[in-house]
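Undergrad: Below: sequence and its predicted model.
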Amino acid sequence: MSVIVAGGGTAGHIEPALAVADALHRLDPSIRVTALGTSRGLETTLVPERGYPLELIPPVPLPRKPTPDLAKLPARVRASVKATREIIDRLDADVIVGFGGYVALPAYLAAGKGVGRRRRAVPIVVHEANAKAGIANKIGARRAARVLAAVPDSGIHARGRSEAELVGIPVRSSITGLDREAFRAGARAHFGLPAEGPVLLVFGGSQGARSLNEGVSGAAKALVAAGVSVLHAHGPKNTIELPEPDPNSGSDALYIAVPYLTRMDLAYAAADAAICRSGAMTVAEVSAVGLPAVYVPLPHGNGEQELNAKPVVAQGGGRIVADADFDPDYVVNQVIPMLRDRERLLQMGRAAADAGHRDAAIEVARIVLEEARR
């Protein structure tokens, strides 16, 4: 069986695609899974690292506003669809599963009935991870065999049905299978964190987030004095200023700042709570491991980041604070008391885990196989 996963550009599109690819191989190791991408996206690094073949097509960025580039869009779409159709034919694809973005749109359009030796249409499964569906997935849903969504009311609809099937976001097994308690001691040793005391994990995506960096680093002295250690990924292009350690503080807590975290599983295991953005993939991973979180949605865009976090917060698994309200005072007055209340953290962790979808990758993989076998 030949399956194409189409989800390139950002980690939010690529990671769910690779999680489903892994799940397909767990269900049937003989399945051939090929990723579709462009030379511009993170897929050129992430896909080969996970051991999957990558086929590149011309990118088709969809302008959000009218620009002179808009006139070039039809020609770009035709070129990308043609290249994608050739890949579909060469791989003899049985099913395409798309995760949105400018890689998925050509795949959706190229999956229709072909000419020559491929006269059949290739079935499409569409997965929408965000709380507000993007243009590519809305177009793909019109011709998809199945339409799946991470949260309700995402604005994406299946043919003949009012709502998409709710499945959650596919997350890699190293995260969904993580036993934080069992790995805590080793994870803390890995980062050089104290074995005892609360640990706060801070990260703002692959590039970091200035408001998170300034808000938490500005409270560094208060955090350490309160016995709270910090593992802070500030982004490879960012730096943060930290006060000199006070040898007379009487606290064993440490503030460890790194540009980037390559082992998020260990970071989750080491932590008792997180401060982070609320992209769809971030919320999915943090809730899947049962980690309480303070979500600081990106203030730009269409407000989807806040919507991503709302289901977890409604269950009691986290909090949402506006980017403009997140500062050192918030960390001192709200985050430190939360981290020092062990029972409260345990309750929030259980609520976060209940809100997550640990089996989403396997569920999506089963749906993909059902459609391929049809």
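TA: Perfect, thanks for sending it.
Undergrad: CA only for contacts and neighbour counts going forward, please
TA: Fine.
Undergrad: List the buried residues in stretch 208-222.
TA: Under the neighbour-count criterion of 16 or more other CA atoms under 10 Å, stretch 208-222 has 208-209, 211-222 buried.
Undergrad: Pipe the residues you listed into TSV and attach distance to Arg180 per row.
TA: Listed next are those as TSV, based on distance: CA to CA, whole Å:
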residue	distance to Arg180
Gly208	24
Ala209	25
Ser211	28
Leu212	24
Asn213	25
Glu214	28
Gly215	26
Val216	24
Ser217	25
Gly218	28
Ala219	26
Ala220	25
Lys221	27
Ala222	26
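Undergrad: then this one, side by side with the first:
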Amino acid sequence: MAHKVIIAGGGTGGHIFPAIAIANALKKIEPGIEILFVGAVGKMEMEKVPQAGYKIEGLEIVGFNRSNIFKNLLLPFKLFKSLRKARSIIREFKPDVAVGVGGFASFPILRAAQKMGIPTLIQEQNSYAGKSNKILAKKAVKVCVGYDGMEQFFPAAKIIQTGNPVRSNITQSDVTKEDALKYFDLVNGKKTVFSVGGSLGAKSINEALLPHLQTFVAKDVQLIWQTGKPFYQTALEAAKPFASHVKVFEFINVMDFAYKAADVVISRAGALAIAELCVAKKPVIFVPYPFAAEDHQTANAMNLVNKKAALMIKDNDVRIQLTNEVFSLLQNNALVEQLEKNITPLGNTHADMTIAKTVLEIIKK
């Protein structure tokens, strides 16, 4: 009989794409396996998971709102409702194991699974573990982590350092730089910057770039700019006079092309972005999102900065420092080479398969 796996979590591309990578790896090892995703209603996973060919159920769950305390009044009610729905999904699907990848839907499903005697695996992507995963880890069978030093959050005996899963179109990409530049209608031989603020965009990075588009043209530097939905129209209008050098996108599906085209990347410091940049071996300037839970993006970025594998600018300094730092890095060949050399060994192209094998080992025990 086919094994059954629930994969729960989402909210952003940083949770969804690793989850899909794990699902694809499970299918590769055991083609007949049944996989059900559980996400949060209204979030990105409800669109991206079916596009990847998987079924998904939605929970009415939201995270703790740090900016508006009053919005949290309904949180206990929504959590109770989600736990009840989670139990009903588990009863109906009868999974052999439940995998949590982080994000709103992860907690209710794994909590319900643990109470119903179903083994659970946590995939903790960040270098600073979130509260939910610390609670869930007590009853989880295994915790797959992307960083070293995670014994401070989880029982050492349960930890497997797998690295973070990266989409196969990035790990197995054979696109050339010439093809990548051509795809974005850019010129080969000119320095190119790729700015990516995560799947939803990054307001501070976008606002820091906006007044300096003319400088990109003046310095003959090309910019691939993924803005996210909220800033897209503003950026598109602003970039019109500089269309030869500045290419604006709401969302880029072919990330392997964008990484290959770039000489330098500007990025948030989510775990997925870091895992991808390590595989792509790119010099990067991180601008960590300061409101991430427990400020984990700063911890993620510092993990690379301390290894001299990346540069970092604080979010509140980004408007003043970003473009100067970018143009300075493009001129500094020695620093570019050092960053490339030090980020290369941190790339992990097999994390998805390692996690998938661990999931199947749990089932077979």
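TA: Nice, thanks for sending it over. Computed from a predicted model, the values in this text were never measured in an experiment.
Undergrad: farthest-separated two in the buried residues of stretch 208-222 of structure 1?
TA: Gly208 and Ala222 (22.0 Å; CA to CA).
Undergrad: about what we covered before: filter the buried residues of stretch 208-222 of structure 1 down to the ones in helices?
TA: Ser211, Leu212, Asn213, Glu214, Gly215, Val216, Ser217, Ala220, Lys221, Ala222 (DSSP state H).
Undergrad: for structure 1, longest helix please?
TA: Assigned via DSSP H, structure 1 shows its longest helix as helix 73-91.
Undergrad: Following superposition onto structure 2, what is the mean distance for that helix?
TA: Comparison of helix 73-91 of structure 1 with structure 2 after fitting gives an average deviation of 2.8 Å (mean CA distance after the TM-score superposition for structure 1).
Undergrad: now the strands for structure 2?
TA: Along structure 2, counting by DSSP state E, strands occupy 4-8, 34-40, 55-59, 97-100, 120-124, 142-145, 159-161, 192-196, 222-226, 246-249, 264-267, 284-286, 311-312.
Undergrad: Tabulate those strands (TSV), appending distance to Ala112 of structure 2 and mean neighbour count.
TA: Compiled in TSV, the strands of structure 2 are given as follows (distance: least, CA to CA, whole Å; neighbours: other CA atoms under 10 Å):
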stretch	distance to Ala112 of structure 2	mean neighbour count
strand 4-8	12	25
strand 34-40	13	23
strand 55-59	13	19
strand 97-100	10	27
strand 120-124	10	27
strand 142-145	17	25
strand 159-161	22	19
strand 192-196	36	25
strand 222-226	38	26
strand 246-249	40	22
strand 264-267	35	23
strand 284-286	37	27
strand 311-312	39	20
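Undergrad: and of the ones you listed, who's closest to Lys177 of structure 2?
TA: Nearest to Lys177 of structure 2, of the strands of structure 2 and by CA to CA, is strand 192-196 at 10.7 Å.
Undergrad: Which residue numbers in structure 1 does that closest one align to?
TA: Mapping strand 192-196 of structure 2 onto structure 1 (TM-score structural alignment) gives residues 199-203.
Undergrad: which residues touch the matching stretch?
TA: Stretch 199-203 of structure 1 is contacted from outside by 209, 212, 216, 228-235, 267-268, 270-277, 339, using CA atoms under 8 Å, 6 or more residues apart in numbering.
Undergrad: Centre of the chain to it, how far?
TA: From the chain centre to the centre of stretch 199-203 of structure 1 is a distance of 17 Å (CA atoms, centre = their mean, to the nearest Å).
Undergrad: Output the strands of structure 2 as TSV; include the columns distance to Val336 of structure 2.
TA: As requested, the strands of structure 2 are arranged in TSV below (distance: least, CA to CA, whole Å):
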stretch	distance to Val336 of structure 2
strand 4-8	38
strand 34-40	39
strand 55-59	42
strand 97-100	36
strand 120-124	30
strand 142-145	28
strand 159-161	28
strand 192-196	13
strand 222-226	17
strand 246-249	22
strand 264-267	8
strand 284-286	9
strand 311-312	10
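Undergrad: Those strands: which one's closest to Thr344 of structure 2?
TA: Going by CA to CA, the one of the strands of structure 2 nearest Thr344 of structure 2 is strand 284-286, 12.1 Å.
Undergrad: Contact partners for the equivalent of Asn303 of structure 2 over in structure 1?
TA: Taking TM-score structural alignment, the alignment pairs Asn303 of structure 2 with Pro311 from structure 1. Residues in contact with Pro311 of structure 1 (CA under 8 Å, 6+ apart) are Ala355.
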